[in-house]
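Asker: Here's a sequence, model it:
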Amino acid sequence: MWSCGKTRSHVCRESRAEDSGHSPTSCEENEKQEPSSPKQGDFSDPVYKEIAVANGTINRMNSDQLRAKCAELKLDTRGVKDVLKKRLKSYYKRQKLMHSAAANGNIDVYFDYICVVDYEATCEENNPPDYLHEIIEFPMVLIDTHTLEIVDSFQEYVKPVVNPQLSEFCVKLTGITQKTVDEAETFHQVLKRAVSWLQEKELGTKYKYTFLTDGSWDMGKFLHTQCKLSCIRYPLFARKWINIRKSYGNFYKVPRTQTKLICMLENLGMQYDGRPHCGLDDSCNIARIAIHMLKDGCELRVNECLHSGEPRSVPISAPIEGAPAPQTPKKRN
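Answerer: Got it, this is the predicted structure:
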């Protein structure tokens, strides 16, 4: 499996107020939304009765029994009790439904690739209400949903224009130097190269894909604000995404306070790898969570979109569709 290397320069993300940050010590609120499996068919089908019986047995197991059963099935034995229960339930459900789907030729994967994005932006220790956050790190981590591996990554730094001088808080928080952003190119140039990277992967043309973020801010706040500042039309391919905090909370049935990045990792029996507030390292850790959820049987679906400049929830009844092929960014009039 490809492993994320550590960057030598680090950039910052704002300390997001009201539990809406990417920091391993802060948490964004996630809306409750029940997941559903597409094409599940009639729940009176005997296969669902078998699943219900298996779920009842799992619910009666203690932690040691759950780990023993996971080990027997060669599943990951890490995680808290509720995670282990969900893992086993998902395993049995997936096995039963896969056998049923295989008989009807219905096995499919929503997306061939999931692209994890976790921008870093300029910030102050106490951001004023009218503060304009500018993206200063643009990272992407690509997950192959068939092999369940990280297969590639993209990372570039961006020169801020409105607030070209990084705050002392930002420097202290992340270790970024002013020299790093001073030598970087503008957002328009970096976005063009990011689009080229996505195009080289044939995403949206040969392969189905979508974006995944840790919360609503990356697309709904940072990218939207940056495009306005750079007089660029908001890219169509970034209008819908997976908010992993919502997906995690719904799948493992945990409160939103347990959907912080560090909490998700710890509940899955993992530790943060790298340096917090480094966009590439954050993206890699988010990707690790996504892969773990896919292995546990989670059907990661698009659950948020940008509507009138604001992030909105996508209903679970919405049709499943991948992001459109990325196009070269266009200037706004």
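
Asker: CA only for contacts and neighbour counts going forward, please
Answerer: OK.

Asker: In terms of secondary structure, what does the helix or strand containing residue 68 contact?
Answerer: Applying DSSP states H and E as the criterion places residue 68 in helix 63-72. With contacts taken as 3 or more C-alpha pairs under 8 Å, 6 or more residues apart in numbering; DSSP states H and E, helix 63-72 sits against helix 81-104.

Asker: Pull out the buried residues from the helix it packs on.
Answerer: 81-94, 97-98, 101 (16 or more other C-alpha atoms under 10 Å).

Asker: now do stretch 194-206
Answerer: 194, 195, 197, 198, 199, 203, 204.

Asker: how close does the fifth one sit to residue 193?
Answerer: Spelled out, it's residue 199. 10 Å (C-alpha to C-alpha, to the nearest Å).

Asker: one step back: can you give me how far the helix holding residue 68 is from the chain middle?
Answerer: Relative to its chain's centre, helix 63-72 lies at 28 Å (C-alpha atoms, centre = their mean, to the nearest Å).

Asker: And this one, please, so the two structures can be compared:
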Amino acid sequence: MSSSFQSTKSTPFVENSKLVKSREVKTPPKYPSFAKRRTGQKMSQQFEYLLILDFEATCQENSKGPILPVQEIIEFPVVQLSTSDWKEIRRFHQYVRPTESSKLTSFCTSLTGIIQEMVDEKPTLSDVLEEFNKWLKEDSRLENNNFAFVTCGDWDLKVALPNEAKFKNIPIPDYFHQWINVKKAYAEHTNDFARGMMQLLKIYKLQHQGRHHSGIDDVANICEVVRCLGKDGHNYRITSNDQPSTTSSNRRRFREAVAPKMNK
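Answerer: Prediction:
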């Protein structure tokens, strides 16, 4: 038995124009409104000097909650870099004796490598701040508008120092009230996000130096990242006044960029 079929000319499938239009949505940037990347170009920097800072503080396991009555700085390291050649000029490093929780927890020692004997006979925070201010003034090239602090996250100068100083009624010099978060600087330069120092080192194929969560070692590693960004054409600016984006994904990235020490 045979059968015959009527031949019909096929017509190309055309998607509904409304559906096509609904999918024409541009992917939002990974971090809010940043300048176009200028890879490899030598930039005229806003600041002549960058002071890389990374505090370590008293702490205990998360399961035990925050350390009370206040978290105290126990290591205060700063390295001064010149943005003209990205070389280290000098450094300040002092361990600090806590007065509220004078006995370091085993968790704190395990994390930072700081043992009790390293802080017992050291000056308190108020004395260290005075020492640092004298150290700062020893370099006559430093002026109010030609240097800025750089941190990896906002915790050091937004949380740690202000909280302890407020609790102990210690005045904070004005120069600590603004800073550059290197994680935000990286996001601005690349329109991408890095969770912390270790990821930034990996991105730039840099070898981690020393002990993670040793303040002075972390400063050395952050310096390497700062150099890479600067040599790659990033012009450092103050980020401490930045506000999070209104989109939920960017709010999450902003929270991670300002997250405390564990994301360093």
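
Asker: still on that earlier bit, structure 2: matching residues for the helix holding residue 68 of structure 1?
Answerer: Under TM-score structural alignment, helix 63-72 of structure 1 corresponds to no residues of structure 2.

Asker: The nearest residue to residue 42 of structure 2 once chain neighbours are set aside: what's it in contact with?
Answerer: Leaving out its chain neighbours, the residue that sits closest to residue 42 of structure 2 by C-alpha to C-alpha, 6 or more residues apart in numbering is residue 233, at 5.3 Å. Counting by C-alpha atoms under 8 Å, 6 or more residues apart in numbering, residue 233 of structure 2 makes contact with 37, 38, 39, 40, 41, 42, 43.

Asker: Looking at structure 2, which helix is longest?
Answerer: Counting residues, the longest helix found in structure 2 (DSSP state H) is helix 215-231.

Asker: Follow the chain on from that helix and name the next helix or strand.
Answerer: Next element after helix 215-231 of structure 2 (DSSP H and E): helix 248-257.

Asker: Can you find the partner of residue 160 of structure 1 in structure 2?
Answerer: Checking TM-score structural alignment: residue 160 of structure 1 goes with residue 98.

Asker: Identify the residue nearest that match in space, chain neighbours excluded?
Answerer: residue 72 (5.9 Å).

Asker: next one: residue 132 of structure 2
Answerer: Per C-alpha to C-alpha, 6+ apart, closest to residue 132 of structure 2 is residue 92, 7.2 Å.

Asker: likewise residue 93 of structure 1?
Answerer: Residue 93 of structure 1 sits nearest to residue 51 (C-alpha to C-alpha, 6+ apart), 5.9 Å away.

Asker: That neighbour in helix, strand or coil?
Answerer: What DSSP: H, G, I helix; E, B strand; the rest coil gives for residue 51 of structure 1 is helix.

Asker: Aligned against structure 2, show me the partner of it.
Answerer: That one, residue 51 of structure 1, aligns with nothing by TM-score structural alignment.

Asker: now residue 51 of structure 1: how far from residue 104 of structure 1?
Answerer: Separation of residue 51 of structure 1 from residue 104 of structure 1 (C-alpha to C-alpha) stands at 19 Å.

Asker: Residue 117 of structure 1: what's it in contact with?
Answerer: By C-alpha under 8 Å, 6+ apart, the residues touching residue 117 of structure 1 are 138, 139, 140, 141, 211, 212, 213, 218, 283.

Asker: still contacting in structure 1, which of the contacts of residue 233 of structure 2?
Answerer: Among the contacts of residue 233 of structure 2, the ones still in contact in structure 1 (both residues aligned by TM-score structural alignment, their matches' C-alpha atoms under 8 Å) are 39, 40, 41.

Asker: How much space separates the residue nearest to the last one when sequence neighbours are not counted from residue 211 of structure 2?
Answerer: Right, residue 41 of structure 2. Closest residue in space to residue 41 of structure 2, ignoring its immediate chain neighbours: residue 233 at 4.8 Å, by C-alpha to C-alpha, 6+ apart. The gap separating residue 233 of structure 2 from residue 211 of structure 2 is 29 Å, by C-alpha to C-alpha.
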